[in-house]
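> structure of the sequence below:
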Amino acid sequence: MSGLKLFHTNGGVREAVPRLAEAEADVQGFVEAHMETLLGVRFLASEYGTGPVHGGRIDSLGLDENGAPVIVEYKRATDAGVINQGLFYLAWLMDHRAEFGHLVRDRLGATAAAQILWSAPRLICVAGDFTRYDVHAVREHRRSIDLVRYRYFGADLFGLETVASVTGPAPAAGVRRRVARPSAVCGRGRALVELAVAVDEVLLGLGEGVTRVQRKQYAAYQRLRNFACLCPPQQTKLLVYLKADPKEVELVPGFTRDVTRLGHHGTGDLEVQLRTERDVERAAELFQLSFAAA
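The predicted structure is shown next:
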């Protein structure tokens, strides 16, 4: 995986040799069994038939943390056709929204079905490797596509690496992302408007492949999974929810809070309250911690 080497350190130093799966089905079965942990996607169906006209089977169907439909396609090694195959199925999905909605309702309930985010469907391609042509190709498509490289290491380690992550086209002028134009979110104070812009820039700038997904109640920042969710400004503060473990953070009253068992918009168990640019600077290490865990 891009030259990454892993070593066992118990009883001496031994390299965990990277290897591909013996069969594509092995990768698919493992990812589907642990899809929410590995990809941040709730599993819906495997080998889903697209009917006699399309005559295909979607490897995996799911719903991500923000309610976006997800298609996952797998290849054991490098396969130039995986992207086009996935886009073919993505087009089918957009033409069969009602069918997908029924599937979500059956598996996850009516609430999840009512909140499907059709403006941001995703394709995740999991393969042994990708070429530079694959990376270039996804940047030319007007779809949200993630290229993810996998490797087994030794007998009990499994790794995923995001090779490329591209967001679909920006919304039309009438429905611009709220965080990108915070004046459309809140007119209660210039300071909070500017603070929202600053937080947005910091989160998007944490690393390559960070994308923003806008929902009505929050903006989610993700690589493969969400690592931060920014809510619209309140009267005196901004709220950001992070995937960092509250138990590993020194909680400061009025700045950070454990919301593990508290309902809130977005995802993440650590709440960060931002009132000034100084707070954004204080939160930088927490943003990095959550980004690294995504």
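
> going by C-alpha atoms from here, please, whenever you check contacts or count neighbours.
Fine.

> which of the helices or strands spans Cys125?
strand 122-127 (DSSP states H and E).

> which helices and strands sit right next to that strand?
strand 69-75, helix 82-95, strand 144-153 (3 or more C-alpha pairs under 8 Å, 6 or more residues apart in numbering; DSSP states H and E).

> give me the secondary structure label for Ala198.
helix (DSSP: H, G, I helix; E, B strand; the rest coil).

> could you measure from it over to Trp118?
The spacing between Ala198 and Trp118, counted by C-alpha to C-alpha, to the nearest Å, is 28 Å.

> and for Val252?
Counting by C-alpha to C-alpha, the gap from Val252 to Trp118 is 38 Å.

> and if you look at Gly67?
For Gly67 relative to Trp118 (C-alpha to C-alpha), the value is 8 Å.

> which one of these two is surrounded by more residues?
Taking other C-alpha atoms under 10 Å, Gly67 and Trp118 do not tie; Gly67 has more neighbours (20 against 12).

> so that one is in contact with Leu117, correct?
Yes. Using C-alpha atoms under 8 Å, Gly67 makes contact with Leu117 at a distance of 5.2 Å.

> just give me the neighbour total for the nearest residue to Pro169 once chain neighbours are set aside.
Nearest residue to Pro169, sequence neighbours excluded (C-alpha to C-alpha, 6 or more residues apart in numbering): Arg142, at 5.6 Å. For Arg142, the count of nearby residues is 12 (other C-alpha under 10 Å).

> and Arg142, what does it touch?
With contact set as C-alpha atoms under 8 Å, 6 or more residues apart in numbering, Arg142 has these partners: 167-169.

> over to Arg42?
Counting by C-alpha under 8 Å, 6+ apart, Arg42 has contacts 35-36, 62-65.

> this one next, for a side-by-side:
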Amino acid sequence: MSGLRLFNTKDDVTEVVSRLAEVEADVQGLVEAHMETLLGVRFLASEYTTGPVHGGRIDSLGLDENGSPVIVEYKRGVDAGVINQGLFYLSWLVDHRAEFEHLVRDRLGATAASQVLWSGPRLICLAGDFTRYDVHAVREHRRSIDLVRYRFFGSELVGLETVASVSGGVPVARRARRQAVAQAVNVQGMPMMELASAVDEALLGLGDGVNRVERKTYRAYQRLRNFACVCPPQRTKVLVYLKVDPEDVDLVPGFTRDVSGLGHHGTGDLEVQLRTPKDVERARDLFRASYAAA
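Next up is the predicted model:
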């Protein structure tokens, strides 16, 4: 995986050689059985037929943490057709929203079906590798596409690496992003609007491939999975939820809080309360830790 080498140090230092799956179905079966853990996507259906007119069969259908429909297509090795194949199915999905929502209702219930987010349906291509032409191609499309490289290590380990991640829609300049944040929040006083913009800048600036998803009650920042969710500012603070284990953090009253098991908007078990620009600086290491785990 992109030069990554894995070593076992239990008795002596020995390299664990990476390998591809024997057949494509091995990858698909593993991911479908553990899709929420591996991709942050709730599994809906396997080998879903698109009907006799369209004449296709989608490898996997799912729903991500923010309610966006997800198509997952698998290839054992390198396949130049995987992106076009996935886009073919994605177009079908957008044209058959009612059918997808009916599937969600059957599998996950009426509440999940009523909250499907159609502004950014996603395609995840999971393969043994991709070419530089694949990476370039996804950046030319106005769709949400993730290219994910896999490798098996020995008989018990599997690695996933995001090669490219592009959000749907026309790219937005960073200044325009700041303006969008300011316009999206309706709070009294410029300081909270500026603080929200500073948080947005910090999260988008963590690395390449950070996508932002707008929901009514929160804004999610994701790579393959969500790593941060930001709620609209309150009068005196901005709440950020991170995918960081609260047990690994020295919790500070008024700054960080364990919200595992508590209901809140967005995803993540660690709540970070930001009141000043200094709080944003204090939180940067937590932002990075959550980003690295996504």
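
> which of the contacts of Arg142 of structure 1 does structure 2 keep?
Retained in structure 2: 167-169, out of these (criterion both residues aligned by TM-score structural alignment, their matches' C-alpha atoms under 8 Å).

> before we move on, the earlier item: save the contacts of Arg142 of structure 1 as TSV, and put in secondary structure, distance to Pro182 of structure 1 and neighbour count too.
TSV is the format used below for those (DSSP: H, G, I helix; E, B strand; the rest coil; distance: C-alpha to C-alpha, whole Å; neighbours: other C-alpha atoms under 10 Å):
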residue	secondary structure	distance to Pro182 of structure 1	neighbour count
Thr167	coil	20	21
Gly168	coil	21	17
Pro169	coil	19	12
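
> those strands in the stretch 151-294 of structure 2, which residues are they?
Using DSSP state E, counting those that start in this stretch, the strands assigned to the stretch 151-294 of structure 2 run over residues 157-166, 211-214, 219-222, 226-230, 238-242, 256-258, 270-274.

> how about JSON lines for those, with distance to Leu30 of structure 2 and mean neighbour count added?
Converted to JSON lines, those look like this (distance: least, C-alpha to C-alpha, whole Å; neighbours: other C-alpha atoms under 10 Å):
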{"stretch": "strand 157-166", "distance to Leu30 of structure 2": "10", "mean neighbour count": "17"}
{"stretch": "strand 211-214", "distance to Leu30 of structure 2": "26", "mean neighbour count": "18"}
{"stretch": "strand 219-222", "distance to Leu30 of structure 2": "23", "mean neighbour count": "22"}
{"stretch": "strand 226-230", "distance to Leu30 of structure 2": "21", "mean neighbour count": "26"}
{"stretch": "strand 238-242", "distance to Leu30 of structure 2": "27", "mean neighbour count": "25"}
{"stretch": "strand 256-258", "distance to Leu30 of structure 2": "31", "mean neighbour count": "19"}
{"stretch": "strand 270-274", "distance to Leu30 of structure 2": "29", "mean neighbour count": "24"}
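
> to Val16 of structure 2, which of those lies closest?
strand 157-166 (9.5 Å; C-alpha to C-alpha).

> ok, average deviation of the closest one from structure 1?
Strand 157-166 of structure 2 differs from its equivalent in structure 1 by a mean of 0.3 Å after superposition (mean C-alpha distance after the TM-score superposition for structure 1).

> quick one: that strand to strand 144-153, angle?
In terms of direction (axes from the mean of the first three to the mean of the last three C-alpha atoms, to 10 degrees), strand 157-166 of structure 2 departs from strand 144-153 by 160 degrees.

> the counterpart of Ala228 of structure 1 in structure 2 - nearest residue in space that isn't next to it in sequence?
In structure 2, the residue matched to Ala228 of structure 1 (TM-score structural alignment) is Ala228. Spatially, and ignoring its direct neighbours in sequence, Ala228 of structure 2 is nearest to Leu242 (4.7 Å; C-alpha to C-alpha, 6+ apart).

> measure that neighbour to Tyr291 of structure 2 for me?
Taken as C-alpha to C-alpha, the span from Leu242 of structure 2 to Tyr291 of structure 2 is 9 Å.

> what do these two both touch?
227-228.

> buried set for stretch 13-27 of structure 1?
Neighbour-count burial for stretch 13-27 of structure 1 flags 16, 18, 20-21, 24, 27 (criterion: 16 or more other C-alpha atoms under 10 Å).

> tell me the one of those residues nearest Gly128 of structure 1?
Nearest member of the buried residues of stretch 13-27 of structure 1 to Gly128 of structure 1, counting by C-alpha to C-alpha, is Leu20, at 6.4 Å.

> what's the separation between the closest one and Thr167 of structure 1?
From Leu20 of structure 1 to Thr167 of structure 1 the distance is 28 Å (C-alpha to C-alpha).

> same deal with Arg181 of structure 1?
For Arg181 of structure 1 relative to Thr167 of structure 1 (C-alpha to C-alpha), the value is 18 Å.

> do the same with Leu242 of structure 1
Leu242 of structure 1 is 21 Å from Thr167 of structure 1, by C-alpha to C-alpha.

> buried ones in stretch 80-87 of structure 1?
82-83, 86-87.

> looking at the residues you listed, which is nearest Leu147 of structure 1?
Checking the buried residues of stretch 80-87 of structure 1 one by one against Leu147 of structure 1 (C-alpha to C-alpha), the nearest turns out to be Ile83, at 8.7 Å.

> isn't the closest one up against Cys125?
Yes. Between Ile83 of structure 1 and Cys125 there is a contact at 6.9 Å, judged by C-alpha under 8 Å.

> Arg139 of structure 2 should be in a helix, yeah?
Yes. Per three-state DSSP, Arg139 of structure 2 lies within a helix segment.

> give the burial count for it, as a bare number.
Residues near Arg139 of structure 2, counting by other C-alpha under 10 Å: 17.

> residue contacts, it?
Val166.

> how much space between it and Gln222 of structure 2?
17 Å.

> among the helices and strands packed on strand 122-127 of structure 1, which is the most enclosed?
Mean neighbour count (mean count of other C-alpha atoms under 10 Å) peaks for strand 69-75 among those, with a mean of 24.

> what's that strand packed up against?
helix 24-33, strand 57-64, helix 82-95, strand 122-127.

> can we see that at 10 Å?
helix 24-33, strand 41-49, strand 57-64, helix 82-95, helix 97-108, strand 122-127, strand 144-153 (3 or more C-alpha pairs under 10 Å, 6 or more residues apart in numbering; DSSP states H and E).

> for Arg188 of structure 1, find the nearest of those.
When these are compared (using C-alpha to C-alpha), the closest one is strand 57-64, at 32.2 Å.

> helices or strands up against that closest one?
helix 24-33, helix 35-39, strand 41-49, strand 69-75, helix 82-95, helix 97-108, strand 122-127.
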